[in-house]
Structures are given as C-alpha cells and as structure tokens.
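Enquirer: here you go, sequence then predicted model.
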Amino acid sequence: MDFRSDTVTKPTLAMRDAMARAEVGDDVYGDDPTVNDLETWAAERHGFEAALFTTSGTQANLLALMSHCERGDEYLCGQQAHNYMFEAGGAAVLGSIQPQPIENNPDGTIDLAKLKAAIKPDDFHFARTRLLSLENTINGKVLPIDYLKQARAFVDQHNLKLHLDGARVYNAAVALETDVKDIAQYFDSMTVCLSKGLCAPVGSLLLGTKEYIAKARRIRKMLGGGMRQAGILAAAGKLALTEQVAQLKIDHDNAKHLAYGLNELPGFFLNPDWVQTNIVFAKLDETVDIYSIASQLKQENIIISPGNPIRFVTHKDITRTDIDLLLQKLSALI
C-alpha cells in the first residue's frame, strides 16, 4: 500500500496489452500512428486545435511556459504552484523566464487584485509580464468555474495568455460533476498528466493552437524530448483518458473516508469537509512521531510520506480495505 502519491499507480492489464500490441513508427519523423491518434483525439476531446505527447508533466509545463514566453519575460503563478515550487526552476534555468509567484488563497485561487498589482509596467527596467498560470487541482483543491471565468476576463483585459497546469484536471472535472471541456474552454493552453490517477505508466499532454503546439514541438526536440517508437506509451495514455476517469470518483470517496478516519485519531487535525478530491492533508501535534510511525509502517509494506502536515493520496491501487488497515495501524502506533 503506497499512500505517497497517485504517481505510483500501476498500469492496468488493458494498458499492458495495448502497449504490447501498439502499432508504432518514429515519432520524431511524425509517423508513429498511435501517437498521432492520441494527439488528434486528445485535441478534439479537450476543445483545442492540437496536442503534443510529452514524457512528463514537468516537461509539458516547461514547454508551455517557453512557448508562451521569450527570454526576459515573466509569468504570474501561485506561491504553491507546481511549476514554480517543484519543477527544479526549469522556467528560469532553461527558459530564462522570470516567475512572479503570488500567495494562494486557502481555496487555491489567487486574488485578482494582487495579480493586477504584480503586472509590470511597459518599461525596459522590468521583465515583460506575458502569462498567468493556474493549477487545477492544486493541493487537492478544485478551482470554481466562476473563478476560471474571472481569470479569463482578467487576462483578456491585461493582454496576457492563460495556461492551466491540469495535471489532475480530470479530478477537478469529476469533483465538479462536469465535462473537462467546461474547464479547458477558458485557457489558451493546458497540460494533462496521464500517469497519476489515470494510471498510464508515462506521459502528459500539452494542448493549444496549431501554431503554439508547433513551437512547443520544436522546443521539445531542443530539450531532448523527441521520442521514437513512443506509440507503446501513447497506447496506454489513450486508455487513461477513455477507461480510467470513472475510477477518480472512487478515489475521491476513499479520500473522504480516510479523512474522517484520520480525524478520529489523537494528534491528527483536519477538516474532512475540505477534502474535495483524492488528496488529504492532516496537521500533527507534537505527540505524534510520524517519522517513527512511517518506519514501522514500511516494515509492513505500508508506505507514507512523513511530514507535518502529512499528505495522503488515494488512487486505483488503494482500496477501502487498505484505508481501514492503515487507520487501524496508525491507531495502534500513536
């Protein structure tokens, strides 16, 4: 049992079979039919002109930023944004793009007035503000549709582009009980991670206009992201989007069950009503030696990421029975 992240999901048997049987070519030449099918299908499915299959969400986000911004430009994002905090500073190091982080509100949104104040004047002393990047979900929280409408109006007013780090955008769509297009429609570009809760072994998609994706494809090659017989991976990626979305509702229900159980444990503090998708955070008091607990759990093949707050993530390979066993073990070890 691995509660660290939904990145640990194993591909389904259907994915393994599809990968073994995938028709392949050379994707750098553009003639891998399975990759081409995934990109064409995904673009239409999400309401964009074109799509690009990439090795990872980090690469997809980097391509997104570098395709919107030139050297010396700036993008606005949340202080908690993955492409600011957890992607090794790639935009700055490889794209010479300046991030301008703004504190996230408790619900994951960013105050539009603070964003407006952060836009740089048209003056050669400053980086040129080109882009607003949002993340949905962010730390398991779902950005409301009304906020996305406001963000679209904001970027249009200030002549910016709007990018969505949609690593878990399908979790957001499932939580909102809406189609993913209802979220995607507000953005100039969007990434979708196939290898988290959707269970593909490798890969993410970047979506945008044909011109934008052509630029991203060139940069992908520059960054060493050109792949050859990548249809083996793309075959699993399409099944992620066509067969695994329904699983996310189960993951969300399991996360809520876990949250209520954790809330009953001494030394664990959280509000289960704040758990919207498949990620649960709990604060711990000083009586809980979470590092010792994690070590003991690992001996029983239960893996958690110790910290305070501590994060638990539910996914396809975590069942309701697994959660009950985790809660039982935690209760005995506290």
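Expert: Structure received.

Enquirer: from now on I want contacts and neighbour counts done on CA atoms only, so please keep to that.
Expert: Will do.

Enquirer: so residue 31, which of the three states?
Expert: coil (DSSP: H, G, I helix; E, B strand; the rest coil).

Enquirer: what's near enough to touch it?
Expert: Going by Cα atoms under 8 Å, 6 or more residues apart in numbering, residue 31 touches residue 25.

Enquirer: kindly report the same for residue 318.
Expert: Residue 318 neighbours (Cα under 8 Å, 6+ apart): 1, 2, 3.

Enquirer: just the buried residues of the residues you listed.
Expert: Among the contacts of residue 318, those buried by neighbour count (16 or more other Cα atoms under 10 Å) are 1, 2, 3.

Enquirer: the second one against residue 298, yeah?
Expert: No. At 9.5 Å, residue 2 does not count as touching residue 298 under the criterion of Cα atoms under 8 Å.

Enquirer: can you get me a residue count around residue 126?
Expert: By the criterion of other Cα atoms under 10 Å, residue 126 has 13 neighbours.

Enquirer: could you find the closest non-adjacent residue to it?
Expert: Once flanking residues are discounted, residue 126 sits nearest to residue 120: 6.3 Å by Cα to Cα, 6 or more residues apart in numbering.

Enquirer: below is an additional structure, to be compared with the one above:
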Amino acid sequence: MFIDLRSDTVTKPTQGMKEAMFMAEVGDDVFGDDPTVTALEQKAASMFGMEAALFCASGTMTNQLAIKVHTQPGSEVICDKMSHIYLYEGGGVALNSFSSVKLLEGDKGRINAQQVLDAINNPEDIHQPVTRLVSLENTMNKGGGCYYRLSDIEAIREVCNKNQLPLHLDGARLFNALVETAEPTLTYGQLFDSISICLSKGLGCPVGSLLVGKKDFIKKARRFRKVLGGGWRQAGFLAAAGIYALDNHVNRLKDDHARARKIGDILKGLPYVEEIYPIDTNIVIFRLPESVLATAFVSKAKEKNLGCVTFGKHLVRFVTHLDFTDEHLAEFEKVIRQIQL
C-alpha cells in the first residue's frame, strides 16, 4: 500500500463524481455554449454572493488573472512573504502583470491590518511603485494550514476601503477554513473583490479552479484567460466534477482535519520530531533536528511507500485528503515508526 500524503492534489475522482462527469451535457465554452460550465460558474458566484465566476484550469491561473486585472504595469502587490502567489507561481506577478511585490512577515503567513497600512506606498512619491492590490491566502499553505479570523480580514478590508485598494483572496483551501469556522461563504463575498477557489485539492476534482468577482472584473479576466491559452472547449466534463464536489465534498473535509490531528498525535512520540506546527486543517508540518535534512527523511519515507514533501531544509509536510482513509492512517502509524534516521 502506497500512502500518498504529498498533497491533496493527488486525489482521484470518486465513483459518484465519475458518473456526473460521464453524464455531463457539454458545448464549446469559448463560444459560451457549455451549459455545465455555465452552471458551475453561476453556482460558485451565487455561493459567495458575487456577480460572476470564471472556470479555469488551475489556482495559479485564477490568482494570476486576478492580479492582472486588478493591477497595471509598475504596480505593487502587498502579500505575506510565504504567499503562494509569490513562492509557487513561477514569478507570475512580474511576468504576467509587470508588477512588484511588497512582502510582509505575518503570523505563519497571516498579515494584519496595521502591516497592510504601513506597507501602502505614498502615491505621490514617484520613486515608489503605486500600491494597487492586497492579497491574502486562506488557509495558509506554508503556515501549516492555519486560517484567518474573520475580524482580522474585516480590519484589512477597512484599510483597503480607506485607501481604495482591491482585496484578493487566494482561497485554494478556503473551504477547509470554512468547515472549521462555520463562517458563511456570503460573508467572504462581501469582504473580497475577488476570490480564487481550487476544486482539485480537498474537494477532489481532477482539474480546475474558479475565480469569482464582479461582472466587469470577470469579463476582463476571461479575455486574459484566452490570451494565456486558457480558453477550453467541452470543459463541461470537468465542470460537472466541480458541481458534484461543491454539493458532496465540502462537509467531509472535517474528516481530513481529524486524521491530520491524529497524525500529529503519532508524530509527538517520535525521537526525530523537534516541533509540530499547530494543526488547524488538513496540513501537517513538522521540524527535524538540525542534523537531519528533510530530503533525507522524504527519501527514507519513500522507501517505506510513504509519500511526503520537503517544506524547508528541515521541514516536512503531510497533507490529508479524501483518498486517505482510516485504513491508511493505521498503516501510516506502522510505517512512520519504522523509519530510522
């Protein structure tokens, strides 16, 4: 048995999802003729109280489209130094939007209103780029799946309002946060100008992410999606998976979180575990001793049919997901205790 905890992107479609995909009514989405894509976009927009949505191939694409629409060449984007848009999207802020980033050091990736206020450049100072966008990430991948308190987001929103700045959310794992906080999606739609939602992580779809926002914003994003080669044809087969996931796979995220916490309990008793990040959702990050490289641990784990990834020189990450069952958890405990470093 291979226990794959490298990411929640490794999931396979469930039988119910496959059936929904197989039965999907499709058309040409570039022409606006795919009814299932349209239904998914309308469903997502409605969930967040937004005017429109755009179905794309990946969360990187939806994030980059949002940044492109919100900014102008020479702009600056405020975000945490551990943000996915900065670390893991191929320098897209610079390449696609010709903008720079102002990196803040938050609490495990969560920035606050005062930090945002202090980071806004004087628009009259010609030596500095013009601040055009604030971007948050929830849950925070590099922060071990931690999430924002709603009051902190509301305070950041107030700063953005006073300075006429749009606020974007990289919500790749937003539903992981929402099942923990029980906060409504409609509240998030009121706080953000745009939200990126990944369907192919905890929700278990094979492909796809959504970008939600106002009609004019999505219209511009659709044009840039085409420029990037993101226009697709009979995408309804994939959109059907997204509809199924939103209907069936949200509440079950709590199961992933419960198993992640059990992994944390197992790790506590191991001699090579120096620190475990707080486990808020489905991500488990732990620190090895200075004498042990994360690459060495990942290699040893792979030999035992356990998949994980390095998350720093001495950091290792596990991510639980819908294909990681109680049976896998029991096997994980056996395997992890066999690893010798």
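Expert: Cool, the structure landed. Predicted model only: the values in this text are computed from it and were never measured.

Enquirer: okay, and the common contacts of residue 2 and residue 298 of the first structure?
Expert: Contacts common to residue 2 of the first structure and residue 298, judged by Cα under 8 Å, 6+ apart, are residue 304.

Enquirer: give me the aligned partner of residue 68 of the first structure over in the second structure.
Expert: Using TM-score structural alignment as the criterion, residue 68 of the first structure maps onto residue 70 of the second structure.

Enquirer: residue 301 of the first structure too?
Expert: Matched by TM-score structural alignment, residue 301 of the first structure corresponds to residue 305 in the second structure.

Enquirer: do I have it right that its match meets residue 3?
Expert: Yes. The pair formed by residue 305 of the second structure and residue 3 meets the contact definition of Cα under 8 Å, at 6.2 Å.

Enquirer: quick one: map residue 284 of the second structure onto the first structure.
Expert: Per TM-score structural alignment, residue 284 of the second structure is aligned with residue 280.

Enquirer: no wait, residue 318 of the second structure
Expert: Using TM-score structural alignment, residue 318 of the second structure pairs with residue 312 in the first structure.

Enquirer: residues in the second structure aligned with the longest strand seen in the first structure?
Expert: Criterion DSSP state E: the longest strand present in the first structure is strand 128-135. Mapped onto the second structure using TM-score structural alignment, strand 128-135 of the first structure covers residues 130-137.

Enquirer: other residues contacting that stretch?
Expert: Against stretch 130-137 of the second structure from outside (Cα under 8 Å, 6+ apart): 67, 70-72, 74-80, 83-84, 109-111, 116, 120-123, 160, 165-172.

Enquirer: residue 240 of the first structure sits in which helix or strand?
Expert: Taking DSSP states H and E as the criterion, residue 240 of the first structure maps to helix 231-243.

Enquirer: and what of residue 247 of the first structure?
Expert: Residue 247 of the first structure belongs to helix 245-263, assigned by DSSP H and E.

Enquirer: now that helix on the second structure. Mean distance?
Expert: Here the mean offset of helix 245-263 of the first structure against the second structure after fitting is 0.6 Å, by mean Cα distance after the TM-score superposition for the first structure.

Enquirer: buried residues in that helix?
Expert: Result for helix 245-263 of the first structure [16+ other Cα under 10 Å]: buried residues 245, 247-262.

Enquirer: which bit of the first structure covers stretch 200-219 of the second structure?
Expert: Residue span in the first structure matched to stretch 200-219 of the second structure, by TM-score structural alignment: 195-214.

Enquirer: buried stuff in that stretch?
Expert: 195-208, 212-214.

Enquirer: and the end-to-end length of that stretch?
Expert: End-to-end distance for stretch 195-214 of the first structure: 24 Å, by Cα to Cα, to the nearest Å.

Enquirer: what's residue 235 of the first structure aligned with over in the second structure?
Expert: So, by TM-score structural alignment, residue 235 of the first structure is matched to residue 240.

Enquirer: which residues touch its match?
Expert: Here residue 240 of the second structure is in contact with 17, 20, 21, 24, 36, 37, 40 (Cα under 8 Å, 6+ apart).

Enquirer: try it again with 6 Å
Expert: 20, 21 (Cα atoms under 6 Å, 6 or more residues apart in numbering).

Enquirer: helices of the stretch 151-300 of the first structure, start to end?
Expert: 169-176, 180-184, 210-222, 231-243, 245-263, 290-298 (DSSP state H, counting those that start in this stretch).

Enquirer: I'd like to know which of these is closest to residue 147 of the first structure.
Expert: Nearest of the helices of the stretch 151-300 of the first structure to residue 147 of the first structure, taken as Cα to Cα: helix 180-184 at 10.5 Å.

Enquirer: where in the second structure does that closest one fall?
Expert: Going by TM-score structural alignment, helix 180-184 of the first structure sits over residues 185-189 in the second structure.

Enquirer: okay, the residue positioned nearest the centre of the first structure and residue 265 of the first structure: tell me how far apart.
Expert: Centroid-nearest residue in the first structure, with Cα atoms, centre = their mean: residue 167, separated by 2.0 Å. In this view, residue 167 of the first structure and residue 265 of the first structure are 31 Å apart by Cα to Cα.

Enquirer: same deal with residue 250 of the first structure?
Expert: Taken as Cα to Cα, the span from residue 250 of the first structure to residue 265 of the first structure is 23 Å.

Enquirer: aligned partner of residue 28 of the second structure in the first structure?
Expert: Per TM-score structural alignment, residue 28 of the second structure is aligned with residue 26.

Enquirer: ok, now which ones touch the nearest residue to that match once chain neighbours are set aside?
Expert: Nearest residue to residue 26 of the first structure in three dimensions, chain neighbours excluded: residue 228, at 4.4 Å (Cα to Cα, 6+ apart). Contacts for residue 228 of the first structure (Cα under 6 Å, 6+ apart) come out as 26, 27, 28.

Enquirer: and residue 46 of the first structure, how many neighbours?
Expert: 21.

Enquirer: residue in the second structure paired with it?
Expert: Match for residue 46 of the first structure (TM-score structural alignment): residue 48.

Enquirer: its match against residue 187, yeah?
Expert: No. Using Cα atoms under 6 Å, residue 48 of the second structure makes no contact with residue 187, being 7.4 Å away.

Enquirer: before we move on, the earlier item: tell me the contacts of the match of residue 28 of the second structure?
Expert: Here residue 26 of the first structure is in contact with 32, 228, 229 (criterion: Cα under 6 Å, 6+ apart).

Enquirer: if anything else comes up later, I'll come back, but that's it for now.
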